[in-house]
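Undergrad: Need a 3D model of the sequence below.
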Amino acid sequence: MANDAVVDKGRRRFLTATTAVVGGAGAAVAAVPFIKSWEPSAKAKSAGAPVLADISKIEAGQKVTFAWRGLPVFVVNRTKAQLDALPGEDTHLRDPKSDNTAQQPEYAKNEWRSIKPEWLVMVAICTHLGCVPDFYPEIKPEPFDPNWKGGFYCPCHKSRYDIAGRVFDGVPAPANMPIPPYHFVDDTHILIGVDPGKEVA
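TA: Have a look, this model is predicted:
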């Protein structure tokens, strides 16, 4: 009788230990996908990653759009005529000298708002309510501006920006369109999302 009690206790301990081990392993296996679900998805990781933009085929006067962090980024190869027209726009603009430093990096605080005069790299979001403006590159009268010198027009609420993304005075948009961090990798590639001289994270 005493021996049977010893056997039962041993069996009980074995079953208890086995159940605990199997239960613990099951909990660990079940927890893996749950914990993995906390990690950002590959899409989310790539959304914040820098974007390498090939500009080799962008002709003078042309705009190409790239996606960075879920935002449209216009890359415009500006013509000499467009650049020559920029100083004449100053009197019509809200912030002609780009004094709102939140709208561009220090290296783009110039009349072109860019590293190289001919290349505009700009987050194409109207600073009024976030619409994407249309590109009107030609220097010719437009229904919304008889003295148009090229630039961007927001169809949502009629805000206007010059060819450097500087906002006109008297329109709903309160600020220039933002310039993202970027740099030239070489003559035909721009890395959007990383300042010059910075390491890629």
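Undergrad: From now on I want contacts and neighbour counts done on CA atoms only, so please keep to that.
TA: OK.
Undergrad: Look up how far Phe135 lies from Gly190.
TA: Just so we're on the same page, residue 190 is Ile rather than Gly. 21 Å (CA to CA, to the nearest Å).
Undergrad: meant to ask about Leu71
TA: 16 Å.
Undergrad: So for these two, which residue has more residues nearby?
TA: Neighbour count, other CA atoms under 10 Å: between Leu71 and Phe135, Phe135 has more, with 19 against 14.
Undergrad: downstream neighbour of the longest helix seen in the chain in the secondary structure list?
TA: Scanning the chain for the helix with the most residues, using DSSP state H, yields helix 2-36. Helices and strands here follow DSSP states H and E; after helix 2-36, the next one along the chain is helix 42-47.
Undergrad: Sequence B follows; please return its structure for comparison with A:
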Amino acid sequence: MSTDGVNMDRRRLLLGTTAALGAVGVAAVAVPFVKSWNPSAKAKAAGASVVADISQLEPGQRAVFEWRGKPVWVVRRTPEMIANLKAVEGDLSDPNSDVEDQQPAYAKNATRSIKPEILVLTGICTHLGCSPLFRPEVAAADLGADWKGGFFCPCHGSRFDLAGRVFSGVPAPTNLVVPPHMYESDKVIIIGEEKA
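TA: Below is the predicted model of the structure:
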């Protein structure tokens, strides 16, 4: 075979250009395919922790944050609210928080919290998933003279005290859930993380 009249430099240029364009085409197809293996921003956010600034939260108030698509309540309890927790223990279904998956070990105490004055709860009723109302007033006319403040689920009438413990004789089977959390400082809580 004769190579007379064939421009070898031109042939090398065409082969190199074709190979380079082919490599670019393969990369253009491979990059989106490989990126599809990474979790989406929505999936990353679903498990991400939430920073809760409680510096403006006054005693007796509740703030609502969202973690994993659920409302998380942070309540700054007054000394009176904390004292009233003992008064309702005889009316509760699980006063000692014996159902272990309802709170981390560090919240298995009378106040169900790390610091007695700060309560952190997932705001979802354990009956059918409604969101209970924050009813901190004592002896509310519609809840009875023995009401010491807490959470009332308007869907089916479940009641919880100001530690999220469920009252006996209501549809909710267990206490409200205490999510994992930790203090970054006195004014900032990280919801979804625990100290190692």
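Undergrad: average offset between stretch 19-26 of structure 2 and structure 1?
TA: Taken against structure 1, stretch 19-26 of structure 2 registers an average deviation of 4.1 Å after superposition, with mean CA distance after the TM-score superposition for structure 1.
Undergrad: gap between that stretch and the chain center?
TA: 46 Å (CA atoms, centre = their mean, to the nearest Å).
Undergrad: repeat for stretch 141-158 of structure 2
TA: 25 Å.
Undergrad: can you tell me which residue in structure 1 aligns to Ser113 of structure 2?
TA: In structure 1, the residue equivalent to Ser113 of structure 2 is Ser114, according to TM-score structural alignment.
Undergrad: what's the burial count for the nearest residue to Phe74 of structure 1 once chain neighbours are set aside?
TA: In space, and not counting its chain neighbours, Phe74 of structure 1 is closest to Thr65: 4.6 Å by CA to CA, 6 or more residues apart in numbering. By other CA under 10 Å, 16 other residues sit near Thr65 of structure 1.
Undergrad: In a strand, Thr65 of structure 1, correct?
TA: Yes - according to DSSP: H, G, I helix; E, B strand; the rest coil, the state of Thr65 of structure 1 is that of a strand.
Undergrad: what residues are up against it?
TA: Contacts for Thr65 of structure 1 were tallied using CA atoms under 8 Å, 6 or more residues apart in numbering; they are Pro72, Val73, Phe74, Val75.
Undergrad: any chance of those in JSON lines, plus distance to Gly61 of structure 1 and neighbour count?
TA: Shown next, in JSON lines, are the contacts of Thr65 of structure 1 (distance: CA to CA, whole Å; neighbours: other CA atoms under 10 Å):
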{"residue": "Pro72", "distance to Gly61 of structure 1": "18", "neighbour count": "16"}
{"residue": "Val73", "distance to Gly61 of structure 1": "16", "neighbour count": "24"}
{"residue": "Phe74", "distance to Gly61 of structure 1": "12", "neighbour count": "19"}
{"residue": "Val75", "distance to Gly61 of structure 1": "11", "neighbour count": "22"}
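Undergrad: Which member of those is positioned nearest Gly165 of structure 1?
TA: Here the nearest of those to Gly165 of structure 1, counting by CA to CA, is Phe74; it sits at 10.2 Å.
Undergrad: From Thr16 of structure 1, how far out is that closest one?
TA: Distance from Phe74 of structure 1 to Thr16 of structure 1, by CA to CA: 66 Å.
Undergrad: do the same with Val185 of structure 1
TA: 64 Å.
Undergrad: need the helices for structure 2, in chain order.
TA: With DSSP H as the criterion, structure 2 has helices spanning 8-35, 41-47, 79-87.
Undergrad: Mind reading off the mean deviation between the shortest one and structure 1?
TA: Meaning helix 41-47 of structure 2. Helix 41-47 of structure 2, aligned to structure 1 and superposed, deviates on average by 2.7 Å (mean CA distance after the TM-score superposition for structure 1).
Undergrad: Nearest residue to the residue nearest the centre of structure 2 in space, please, no chain neighbours.
TA: For structure 2, Trp67 is the residue whose C-alpha lies nearest the centre (CA atoms, centre = their mean; 2.9 Å). Nearest residue to Trp67 of structure 2 in three dimensions, chain neighbours excluded: Val50, at 6.3 Å (CA to CA, 6+ apart).
Undergrad: And Pro133 of structure 1, by the same measure?
TA: Cys154 (4.1 Å).
Undergrad: Contacts only, for the one you found.
TA: Contacts of Cys154 of structure 1 by CA under 8 Å, 6+ apart are Cys126, Cys131, Val132, Pro133, Asp134, Arg160.
Undergrad: can you do 10 Å?
TA: 125-128, 130-135, 160-161, 173 (CA atoms under 10 Å, 6 or more residues apart in numbering).
Undergrad: Aligned to it, what sits in structure 2?
TA: Match for Cys154 of structure 1 (TM-score structural alignment): Cys153.
Undergrad: Spit out the contact partners of the residue nearest to Trp67 of structure 2.
TA: So Val50 of structure 2 contacts Phe65, Glu66, Trp67, Arg68, Val72, His181, Ile189, Ile190, Ile191, Gly192, Glu193 (CA under 10 Å, 6+ apart).
Undergrad: can you redo the helices of structure 2 as TSV with distance to Val99 of structure 2 and mean neighbour count?
TA: Shown next, in TSV, are the helices of structure 2 (distance: least, CA to CA, whole Å; neighbours: other CA atoms under 10 Å):
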stretch	distance to Val99 of structure 2	mean neighbour count
helix 8-35	42	11
helix 41-47	24	11
helix 79-87	18	15
